[in-house]
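[1] Turn this into a structure:
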Amino acid sequence: MSLPTILVADDDRSIRTVLSQALGRAGYQVRATAHAATLWQWVEEGEGDLVITDVVMPDINGLDLIPRIRRVRPDLRVVVMSAQSTLTTAVQATQRGAFEYLPKPFDLKEVLAVVARALATPATVVPAPAVAQPEEQMPLIGRSVVMQDIYRIIARLTTSDLTVMISGESGTGKELVARALHEYGRRRAGPFVAINMAAVPRDMIESELFGHERGAFAGATSRVAGRFEQAAGGTLFLDEIGDMPPEAQTRLLRVLQDGEFTTVGGVQPVQANVRIIAATHRDLRQAIRAGTFREDLYYRLNVVPMRLPPLRERVEDIPLLARHFLNACQEDGTPAKMLDDAAIAPLQAYRWPGNVRELENLMRRLNALYPQETLGADLIEHELAEAQAMSTPAAEGVPRDNETLSDAVGRHIRHFLETGQDGMPLHDIYDKVIAEVERPLITMTLSATRGNQIKAAAMLGLNRNTLRKKIRDLDIPVVRGGG
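    Next up, the predicted model:
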């Protein structure tokens, strides 16, 4: 039995050499070329069991080659590589029929895993036709590994109406991802309708979602369509789903189960022709344990989970984001400004408790307040020092002088009671505060013991089984091999 042959096309000689050597050591035969035309000739002649191609080639764009390959060799898998690591590239590669998209620089172990999976997967799926791409203005910016994973998920969902649950801290861009899922999806011709559950009075949420009939309640002088009707044919984005009251959760569950709803005060069912995308910054599993969120609704919504990383987990994306936000300031009529190279270091060293939203606000503030065309490290450090002085010690991990743990926790709770979280009123704060304290306490103790649960339990004064249950209930990552 002959060994599988991998056809590699990349105009970078070092890439061709590295891939040829790695694939050869893995037991494959390899033919490599710097030209897409040569690759096409090999494909037409019936050579190769798998194609790995770059996007930017000197003669033909690798993405344009995919549909041609699929027409003449529908059984031939194509893996796309690209240094243009954007959402658009990932989506285009998927929609034109690529088996997988690999951003450069790539990990050789991942390449070999993709090759093995591609050769073992039956080629029975007909690729979706290429569609017009929206301008990348939304935008999802970043070339970090975690953002590439987000791009891949969005690309794979372009032909699906599966329900998506987006989780992440405030300011990480959950609505941007929801809009991307809509704009690149098959419902892009329909409306995108968003509703923030935390911003709607609890007694009005059902009316906002499902609409109401005339006379349904005091002040209802006419029939009003709810968000489900407004989003018909498109996408309904349910932001901060964890703040939905129990009675509205029950009605939403029925809609997801039956595909129809009735307006408040109505009797005739209305078809729910929408795709649902939900988002939250809360731990919904903790809310389920606290009895504030329905477990059956959670599993209906959490069909495809997406976690957005905080900015501190993708610091390599900060220069791209910062420069993008500065360029965007020109739309306000202000002159273009630049970041000095030395200004990047303090930006990447900061913790960013407000995530991408805080970075955007900083760039807009710098653009508005300072006349310099080039913004240096001194200005950045000054602004970040001001922000750090205003933030709570919990965000920085450093207590104030002579401040006890009780003082710090009390100040946090006082702030929450006065302002709410994200400006919204809180409820069930006992369970939330306990969870907020328990999770970092256990996480940091496990880190201090290098994952040794026996030592961690002893330090915490807990029974080991109790610790294990808390680790499971709080969904705390476990370092394997620590006992």
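[2] C-alpha only now, for contacts and for neighbours.
    Fine.
[3] Can you say which helix or strand has the residue nearest to Arg464 when sequence neighbours are not counted in it?
    Nearest non-adjacent residue to Arg464, counting by C-alpha to C-alpha, 6 or more residues apart in numbering: Ala457, 5.4 Å away. Ala457 belongs to helix 453-460 when assigned by DSSP states H and E.
[4] Let's see this one next, to set against the first:
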Amino acid sequence: MAEAAPRTILIADDDRAIRTVLSQALGRSGYNVRATSSAGTLWRWVEDGEGDLVITDVVMPDENGLDLVPRIRRVRPDLRVVVMSAQSTFLTAVKAAQRGAFEYLPKPFDLKELLAVVERALAAPAAPAAAEAPAEAEDAAGQRLPLIGRSPAMQEIYRTVARLTTTDLTVMITGESGTGKELVARALHEHGRRRGGPFVAINMAAIPRELIESELFGHERGAFTGALTRGVGRFEQAAGGTLFLDEIGDMPPEAQTRLLRVLQEGEFTTVGGRAPIKANVRIVAATHRDLRQLIRQGLFREDLFYRLNVVPIRLPPLRERREDIPLLARHFLERARAAGLPAKQLDAEAVERLKRHSWPGNARELENLMRRLAALYPQEVIGAEVVASELEEAEAGAAAAAQGGGGAGGPASGGPTTLEQAVERHLAAFVAAHRDGMPIRDLYDRVLAEVERPLLRLALAATRGNQIKAAAMLGLNRNTLRKKLRDLDLPVVRGSGVGGAPP
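    Sure thing, here's the model as predicted:
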């Protein structure tokens, strides 16, 4: 019996070195290879019926490789296309998936990975042509919801999210606080098939246990004391769109049972209601907790876990992708400028100092630091000394809290022993830095915001995210607390307590 003829791979890339490397690697693996620097030549080969697989770059002199993908899929649905690009952004991965690419590979890539992708593509069954997503909608959403980073860990997240935008599969996002779980959930929605519907988020840790079922499923008039009118729950609000269940590990057992039933049967009833309502939502859940550990402790239903964990996405902490810190820092400084704060830059030594920090608060901590640098320092270019001073205060505070000291400094460190002394030292340094620069303005409001943020975070951590208890602890009305959290853009996260009492 005659051996099958070698398969032919068509390569399009304007970089001669990449064409040479790919041609040699694929040739050694037994494939025939035709390579070109022109999208037009590639298209002619495809129209002539040549090739069993296409590997194309995005940026080429005569045409964008992404624009070729849907055309190839229309005329030859059985011809798989692998897109490679040095523009290794989230939006590139999404466009590649939505336009029908079999796979997206960010440059530089490992040749073994490329060969594995080629084998999978050639073995995959034929698929119908994919519809092209509107580029305008993608670009607008990409501007609103940037996922930043070129690290291998982030590239894998881009590829995973890009694949999921063409499905309605349930997704479980895990990661430490501040890693961007809601950003990923919003990206899944804004770039997915349900982007025309609402995106509704609910934080399980921020709602009293007795109100969670009503918040999720709604209630009928008279269902409980105080239910004077019918209440619409988040499932109804999110109809046709995405429901983001943040901190799902904090959901009480009775609500877990009702949620499981919704996922199994595709419908729910309101609290006090009898008529079933169709659940027309995509579920994306997130948690910073170890759900498998909660299952072992009997605090989370195993069957619900498997219903939610259809596609898991783990977001790495910032310390595991330090190469992304310069990109993130520049992005956050630009966001601060767009919000009305002075334009700032970091010098090279300042960036290196950022990369050495452990970032327990992850990207959220980095963003807060960039906003603080933009607001409080007069110089246009921020140096390593300023960054080091800010980070050393944060590190000292974290160490003291971990030891039960309750704050930065303390008698053991020879630093300030009271909050008043710490604030006075910080303000003195700030005023001294501005002495020969631009005039200081709005200092009162700035100081209040700097003190208010950690105070609210501490109260919420001490009460494990219970806003009623936190409001009582602070001596505030609950509505006032909620407004402050909203105004300061503070997320409500469940904490494990604090090391010391507030002063």
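[5] care to give me the TM-score?
    Remark: TM-score between the superposed chains equals 0.82 [TM-score structural alignment, normalised by the length of structure 1]; 413 aligned residues with a C-alpha RMSD of 2.3 Å.
[6] thinking again about what came up before, double-check the residue nearest to Arg464 of structure 1 against Leu467; I have them as touching.
    Yes - in this structure Ala457 of structure 1 lies within contact range of Leu467 using C-alpha atoms under 8 Å: 6.2 Å.
[7] List the buried residues for the helix holding Ala457 of structure 1?
    By 16 or more other C-alpha atoms under 10 Å, the buried positions in helix 453-460 of structure 1 come out as 453-457.
[8] What of stretch 163-177 of structure 1?
    By neighbour count, with 16+ other C-alpha under 10 Å as the criterion, the buried positions of stretch 163-177 of structure 1 are 163-175, 177.
[9] Centre of the chain to stretch 103-120 of structure 1, how far?
    22 Å (C-alpha atoms, centre = their mean, to the nearest Å).
[10] residues touching Glu295 of structure 1, list them.
    Going by C-alpha atoms under 8 Å, 6 or more residues apart in numbering, Glu295 of structure 1 touches Ile288.
[11] ok, now how distant is Pro191 of structure 1 from Arg179 of structure 1?
    10 Å (C-alpha to C-alpha, to the nearest Å).
[12] what about the helices in the stretch 301-450 of structure 1?
    Ranges of helices within the stretch 301-450 of structure 1 are 318-328, 344-349, 355-369, 377-390, 393-396, 405-419, 429-448, based on DSSP state H, counting those that start in this stretch.
[13] Put together TSV for those, with distance to Ala248 of structure 1 on each row.
    Shown next, in TSV, are the helices of the stretch 301-450 of structure 1 (distance: least, C-alpha to C-alpha, whole Å):
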stretch	distance to Ala248 of structure 1
helix 318-328	37
helix 344-349	42
helix 355-369	30
helix 377-390	37
helix 393-396	34
helix 405-419	25
helix 429-448	21
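[14] Output those in TSV; the columns should cover mean neighbour count and distance to Gln230 of structure 1.
    Shown next, in TSV, are the helices of the stretch 301-450 of structure 1 (neighbours: other C-alpha atoms under 10 Å; distance: least, C-alpha to C-alpha, whole Å):
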stretch	mean neighbour count	distance to Gln230 of structure 1
helix 318-328	18	31
helix 344-349	15	41
helix 355-369	17	28
helix 377-390	14	40
helix 393-396	14	39
helix 405-419	13	32
helix 429-448	15	34
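[15] Among the buried residues of stretch 163-177 of structure 1, which ones are in helices?
    Within the buried residues of stretch 163-177 of structure 1, residues falling in helices by DSSP state H are 174-175, 177.
[16] Pull the contacting residues for the aligned residue in structure 2 for Ala322 of structure 1.
    In structure 2, Ala322 of structure 1 lines up with Ala329, judged by TM-score structural alignment. Contact partners of Ala329 of structure 2, counting by C-alpha under 8 Å, 6+ apart, are 366-367, 370.
[17] ok, the residues you listed in structure 1: which stay?
    Using both residues aligned by TM-score structural alignment, their matches' C-alpha atoms under 8 Å, structure 1 keeps these contacts from the contacts of Ala329 of structure 2: 366-367, 370.
[18] show me where structure 1 has strands.
    5-9, 29-33, 50-54, 77-82, 100-103, 164-167, 192-196, 235-239, 260-261, 270-271, 275-280, 304-307, 338-339, 374-375 (DSSP state E).
[19] closest to Phe416 of structure 1 out of the ones you listed?
    strand 275-280 (18.0 Å; C-alpha to C-alpha).
[20] Show me what the closest one is packed up against.
    With contacts taken as 3 or more C-alpha pairs under 8 Å, 6 or more residues apart in numbering; DSSP states H and E, strand 275-280 of structure 1 sits against strand 164-167, helix 174-183, strand 235-239, helix 295-301.
[21] Is it possible to get a markdown table of those that adds distance to Thr86 of structure 1?
    Formatted as a markdown table, these follow (distance: least, C-alpha to C-alpha, whole Å):
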| stretch | distance to Thr86 of structure 1 |
| --- | --- |
| strand 164-167 | 20 |
| helix 174-183 | 12 |
| strand 235-239 | 23 |
| helix 295-301 | 27 |
